[in-house]
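Asks: sequence? don't have it. structure:
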């Protein structure tokens, strides 16, 4: 399905641009409609601009042609990767080049001293790949699990540990760049540098001239040196003119932190840094901010890798969260804390670092005795306090309000004064709920507050607060208005104020030298509009309590199976908010257009797997909202069908099994080629009502022998075969042609378990099938029926219960009251059967896919451990999260399954001939797209197991 083309409404320049790029960019990678463009243009900032054209570019050559065309037509272009930036630097109302989903090239150099990365690589992925070498990239932003290398470099992102010593500016080795005129440069390649010197001599000459002039101005040169001794991402990195002499080195370092306004980064090579294996942390609580800051100053020259400051309001915001220390509630109103981390290559080095840190703060009296914790679980609990600060405010805010996190830097010796003054300013301007925390070793503070930009008074308060903060940080402390979040639109009006007229003029000259036509991300970093930070504020109208807490940070996008085919959780929520606003303002035409498009792009192709909640800072489960939304949208016909299914579940599963038997028979008769052509033709004629068929489709389930069994070992289990087991058998291509029921029964027999079956099994269902379609009433009824039967047969929970499908088991755990011991197969085998089995690993390489429901139940480690006991080689493909089959979605929206598993085949070595999972429908899609048969883990265990 495609959104209607709106090319006729484009301005003349954009239409001419579109006509020209359509010659080399396929139509499916060009987006024009307001629905898709609002979704793709959304980012983590509190601004909203809707691009006129969005292009998904996938090669450097395409980018070069896009830029040449844009320059010729005088059309502005902005580049976007993950969109986790907070200051409005990745937004445009012109042309957006969207990079996420592509540009994922990664190359570790010999010895792992360097790593080359394309802009679409997630920062955490780079570190995972470097981990076996004991290395990592220097920048460590808090959003590293979601943000991408292009943004990390373009914003000079830092974080809690890297400071100014290991950020992008200090660790960049080289880049591949594309400039506004389409010229390319590889700064590591002498031939490329020579060609660039011929193509762009005026740029290199201007950089050399600017360096000479800046060095000749002793006062300015000294100011630049002084300002970059602390964190500073306000404006352009003028320190490049001080630190380097070669124009190419100057150019390379100017690109860092330039926010896409000078050139496009198609690859960056970093010098990697050591990742110390031994760590310990201490939460040091002091009676006052002043004491906490004095302790920080004492630690500055010590053996510490991070010191995070948290004011009393910060600690109060998390004190009621699970896992927080009880003593947080007992602190005085003036208390503050610093979270200190030390690292070392070995245990003796770690102990020495701990002793060194404690000795440095020995003269400053804490509220509680200081203790360092070196157990991973223990220090992670401490860091969860710090990690939860931003989200605790964002998640608790009033619906309809924005969440803003500002970012300033003070000279460390004046950190206490600056913190106290920030607290006062937030109170004075009506943001008493605000909190302050930050990277204290660098004097870098974040302050978080939640204005309602629908209220003109709140906007006025925000303006006044920012004006006073700028005057205070720059005027009284000579600090930085941005330390790591980038200038963006938000701080662009204050760049000249911070730097002064002379330095600002050099920045304007710099921009003109790189981008004479002004087409690269205009309005960002430099902006003549002194009120740009108050314009285009993002509306956040309430929609539904399930999603109102969303702060649109984008952390969810990396695990979403539909991210590269339709929309992501963040985008769905942004679209829902836009529809709510259109409805409020009476723009029913806009509402109806968006509502119609959302049916496919938002509702139908959401896997509703809930993985988004596992990475969301405020635990928003967009999948849960999707189910609710489907229920609201369901018509009477859908409700009647749902009720019939609920009332006649045995008949429905019997018919489904019969249909699969028939399908298998027709396949045997016609062959794969003819069967594929016939079913795909019927699917097209029926407009998607006929399910999508593949050769990995299952046969009907074999008949289940539901007789209670006795092994005489005194071990009992209630076995509830899922409806997929009762309806679906193996595929014709599966190596083990038994039904899953037979494989599970075989494992249970080998482990010596008596098996008890629930009464009336044919009619029983956990309700997941109905719940996924939003039919909550009937789903709840089926769940309650099942619970009643299970309580009776398990002696009210005395006997453990096994369900052979992970998604069903997860649903049962969520819906049923406590008391029942509910287990999915991998968990039950690992925890209960292993002591009674002898395992001989099969001599094979196998692939593993942990279903999203198992991930949410925390079973990934047990899944891997069990597989490694049963096979000599286990391959777990990376970044394959939800498979996208999503119950029956894969039968009707196969593009979702295909997009989710696009990276699977390339990660399966030729030696891998079989795969294992724990959800029958997931296994259908995994088999088709992986090119190897996937079956339940019960089959693998049964191959390897013998009774003890």
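Replies: That came through fine. Owing to the predicted nature of the structure, the values given are computational and were not obtained by experimental measurement.
Asks: C-alpha only now, for contacts and for neighbours.
Replies: OK.
Asks: what's residue 573 in contact with, if anything?
Replies: Residues near residue 573 by Cα atoms under 8 Å, 6 or more residues apart in numbering: 547, 550, 552, 622.
Asks: Tally up the residues packed near the second one, please.
Replies: Neighbourhood size, residue 550 [other Cα atoms under 10 Å]: 27.
Asks: And for the third one?
Replies: Residues near residue 552, counting by other Cα under 10 Å, number 23.
Asks: So it sits against residue 47, correct?
Replies: No: in this structure residue 552 lies outside contact range of residue 47 using Cα atoms under 8 Å: 11.0 Å.
Asks: in the stretch 451-600 of the chain, which spans are helices?
Replies: Assigned by DSSP state H, counting those that start in this stretch, the stretch 451-600 of the chain shows helices spanning 456-470, 495-499, 501-514, 569-584, 588-598.
Asks: Now do the contacts for the residue nearest to the spatial centre of the chain.
Replies: In the chain, the residue lying closest to the centroid (Cα atoms, centre = their mean) is residue 555, at 3.1 Å. Listed by Cα under 8 Å, 6+ apart, the contact set of residue 555 reads 84, 143, 145, 146, 147, 615, 616, 617.
Asks: Structure two is appended below for comparative analysis:
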């Protein structure tokens, strides 16, 4: 929800006010921002630059982009495009207008049996590969950020990666493209009429492109330079190879767009030629005595033999040696040891073995610390690759707080790799960066070097400047390499483009930019920048805010999984805002701005955060922004709210009884009034109350039931003739005790009835708890920041369960996954299980399963994901149903306890893609959290219930 005020608009410079007025006719109010909070939140990306846009727009269609660009031309207002914001060189930040694509542009289609794929720019790279899985193919680019980076950014930066090299990058694999240029002109390179119309209407422009090509081709030295520079990875400047590789103006323009970083136009769609994804892989982590030996080994390898060869120096290995699952021998390596991680791929096992033998033969003359050993076991080679993938995040985790992590990206001719790498180490030591690490895609001569820097200290700036000057001289003058190999030129290397390419080539690049963008309105300052010091300006400070979030590097890897990403803020943005707030508090500066940020943060930053913690599962540093938001909530606790929380906790039995009564009354009213009238009345009441009244929906349940066992002592319900029945303590959560089934649920029994039925058939001896109705795990209080109350309730429950379970001897089963997750985190004396894990671990061989022919949907709750139960969830569901649908793009449902009632827009946004991902023949869904199931049912149109119902339906006693 935008908090734009008239005063925010009035503060804009006049051209921006006019621009704002114009785009307000095509971009709705909830997708345009010029207020302090949202412009700051979107202003930060993964780079070490900070520029705060004056206006942020979320564009959703090509038509909107066209109107934005035409308004940009009319009012001379610069525009920058951004997809995921994971780029590292400053190409996606601006102090003008930022156009954000994330959350839309998700169209795709498969062509020619997977040999081509059509993608809109908002698709994540890993998603594109997932679409191609059934064809055993993938897109060519494979950056380390492929699980988070989006296609638009990958194409605009010509991203490559570990196995991509120069053969399979976007430049080499682009087939067709749809482009919107700065003046609003559209070109579809795959449409003959569009191409013809473009050539006729833009004849003067096309002529300028042809003139540049003729000049290049008439200069043999320049042609030779271009050929030489693109034998290795190179993303410095524009793709001049387009002029020597093609004669057709359309092909030249198409390939110039690759790596243009939004400075020549907007890529609204790209068609890739895909590459083969080999099914068989093997990897080896080879340790050499020093960097020189490792580099010499690389020089004996090529892409015909290996798919990847990743170099890692001793310092980089040291950052990973204490991580879980790492080989023990890493800790014992010498100070100079260097690793080479090699991967080979093949169509079958025999071919793979041939490749392994070839590698061994090629490297046999270079001594290693340990014998070379390949593994084709997936879990083992994935663990080896986790070393490589974890290096950059590990640096972020161990850096001094307040410093930023800088990653540079250069390439050398492979024959110079050993000498160049040693020289690079000398420069890093010269400028007092002893902890800097060197690693990278050595097979391509592509090295990354990573170091930390505090740009808050002005005395450190000359040191950084000196480093960059010496590195530039080393790469360009001494070895003829690339200053940017795969991360894009951005702002970071724009002042050095002329040094790398020479004056003539640089002048041609400037003419190229002027031909596409004569007013310099498309991402100005990126790639072409005549200010020699621009790379030293607008550097980002990393102030501390709280120990939970201080290690954040702004990488943005948390964003795709965030529940509120398309509604309000992402974890990265919440951290950005909180860092700013805490810095303003420390310095005492801008009190009015501080007050505004604190006020405006409440809804997007606090109230619409699901605090599900899934962000920690994709964050390289494991940062749980949800925990931080809980901390913020705890800071707003007052004596009055604490008293209310304590009173509710002390009268838990009465609270659940009132809930059951209230839900029963509401359910009765629903039956009497009907759905339409009930919706109308409750929506009206909520509106009149200013949204204070929770929103009713048709899947609101009736009151639940408290299961009743005559004795709380062990009682055998059914043993199936077994002499040693499985004893289990069953604790129905307060949610399942309070909330029953909805009117349209398929099974109208209480969850406890279904659970006891399953346990009975499995021959379990069920133990119940005395005074069950007053017990709770504490989760409702924890999520709202009442930590002491939550812990007290947890302790109370743990004591009761400890006694009932024979002092922790018997397993404890709780029927609600989020509750069980909290119990596991705070109770350490018990063997705790939620339904899926208990059924998988104990009951699969105690029950006779009959697989139903129906298609079912499965939702793995965020708590189950964090407990690593996804595979067990699928196994149990598939034992019951032939076809199980698990929508990949649906993560946390956003119901978040009671927020599905109080902030239903969060649940609606989180599940916006659910219904369209379910096939028409899917009539039932299953999960393991009652509140989640309400939201899932509402936004899918089918009944979601606990997976316990499914298991009960599809099993019999053995």
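Replies: That came in fine, so what should we check first? Every value quoted in this text rests on a predicted model; they were computed, and no experiment measured them.
Asks: Please list the residues outside stretch 823-837 of structure 2 that contact it.
Replies: Outside stretch 823-837 of structure 2, the residues touching it (Cα under 8 Å, 6+ apart) are 777, 791, 794-795, 798, 801-802, 807-817, 820, 869, 872-873, 876, 928, 947-948.
Asks: With stretch 936-948 of structure 1 instead?
Replies: 736, 740, 743-744, 746-747, 750-752, 825-826, 836-842, 867, 870-871, 916-920, 923.
Asks: now do stretch 300-308 of structure 1
Replies: Residues outside stretch 300-308 of structure 1 that contact it (Cα under 8 Å, 6+ apart): 160-162, 296, 338-343, 353-354, 356-357, 360, 386, 437-441.
Asks: Identify the residue of structure 2 aligned to residue 590 of structure 1.
Replies: In structure 2, the residue paired with residue 590 of structure 1 is residue 593, using TM-score structural alignment.
Asks: How many residues are close by that match?
Replies: Neighbours of residue 593 of structure 2 (other Cα under 10 Å): 14.
Asks: Spell out the secondary structure type for the corresponding residue of structure 2 for residue 784 of structure 1.
Replies: Counting by TM-score structural alignment, residue 784 of structure 1 lines up with residue 795 in structure 2. Secondary structure, DSSP: H, G, I helix; E, B strand; the rest coil: residue 795 of structure 2 is helix.
Asks: Which residue, other than its chain neighbours, is closest to residue 795 of structure 2?
Replies: residue 827 (7.8 Å; Cα to Cα, 6 or more residues apart in numbering).
Asks: Alignment lookup: that neighbour to structure 1.
Replies: In structure 1, residue 827 of structure 2 lands on residue 816 (TM-score structural alignment).
Asks: Repeat that for residue 403 of structure 2.
Replies: So, by TM-score structural alignment, residue 403 of structure 2 is matched to residue 401.
Asks: same deal with residue 855 of structure 2?
Replies: Checking TM-score structural alignment: residue 855 of structure 2 goes with residue 845.
Asks: What strand or helix carries its match?
Replies: Using DSSP states H and E, residue 845 of structure 1 sits in strand 842-848.
Asks: average gap between whatever helix or strand comes next after that strand and structure 2?
Replies: Sequence-wise, the next helix or strand downstream of strand 842-848 of structure 1 (DSSP H and E) is helix 852-856. Superposed on structure 2, helix 852-856 of structure 1 shows a mean distance to its aligned partners of 0.6 Å (mean Cα distance after the TM-score superposition for structure 1).
Asks: Which elements pack onto helix 852-856 of structure 1?
Replies: Other helices and strands packing on helix 852-856 of structure 1, by 3 or more Cα pairs under 8 Å, 6 or more residues apart in numbering; DSSP states H and E, are helix 611-615, helix 806-815.
Asks: What about the match of residue 784 of structure 1, how many residues nearby?
Replies: For residue 795 of structure 2, using other Cα under 10 Å, the count is 18.
Asks: same deal with residue 279 of structure 2?
Replies: Neighbour tally, residue 279 of structure 2, other Cα under 10 Å: 12.
Asks: same check, this time on residue 224 of structure 2
Replies: Neighbour tally, residue 224 of structure 2, other Cα under 10 Å: 12.
Asks: Helix, strand, or coil at it?
Replies: Once three-state DSSP is applied, residue 224 of structure 2 turns out helix.
Asks: quick check: stretch 123-140 of structure 1 aligns to which part of structure 2?
Replies: Going by TM-score structural alignment, stretch 123-140 of structure 1 sits over residues 125-142 in structure 2.
Asks: same check, this time on stretch 753-766 of structure 1
Replies: Stretch 753-766 of structure 1 maps onto residues 764-777 of structure 2, going by TM-score structural alignment.
Asks: do the same with stretch 337-349 of structure 1
Replies: So stretch 337-349 of structure 1 sits over residues 339-351 in structure 2, by TM-score structural alignment.
Asks: Centre of the chain to the matching stretch, how far?
Replies: Here the centre of stretch 339-351 of structure 2 is set off from its chain's centre by 28 Å, with Cα atoms, centre = their mean, to the nearest Å.
Asks: All the helices of the stretch 201-350 of structure 1, residue numbers only.
Replies: Counting by DSSP H, counting those that start in this stretch, the helices of the stretch 201-350 of structure 1 are 201-216, 218-227, 239-243, 247-255, 289-300, 312-318, 347-360.
Asks: The ones you listed: which one's closest to residue 596 of structure 1?
Replies: Closest to residue 596 of structure 1 of these, according to Cα to Cα: helix 312-318, at 40.2 Å.
Asks: Only the buried residues of the closest one, if you could.
Replies: Neighbour-count burial for helix 312-318 of structure 1, counted by 16 or more other Cα atoms under 10 Å, picks out 312, 313, 314, 315, 316, 317, 318.
Asks: Which elements pack onto that helix?
Replies: strand 336-344, helix 376-396, strand 435-439.
Asks: Relative to residue 78 of structure 1, which of these is closest?
Replies: helix 376-396 (27.6 Å).
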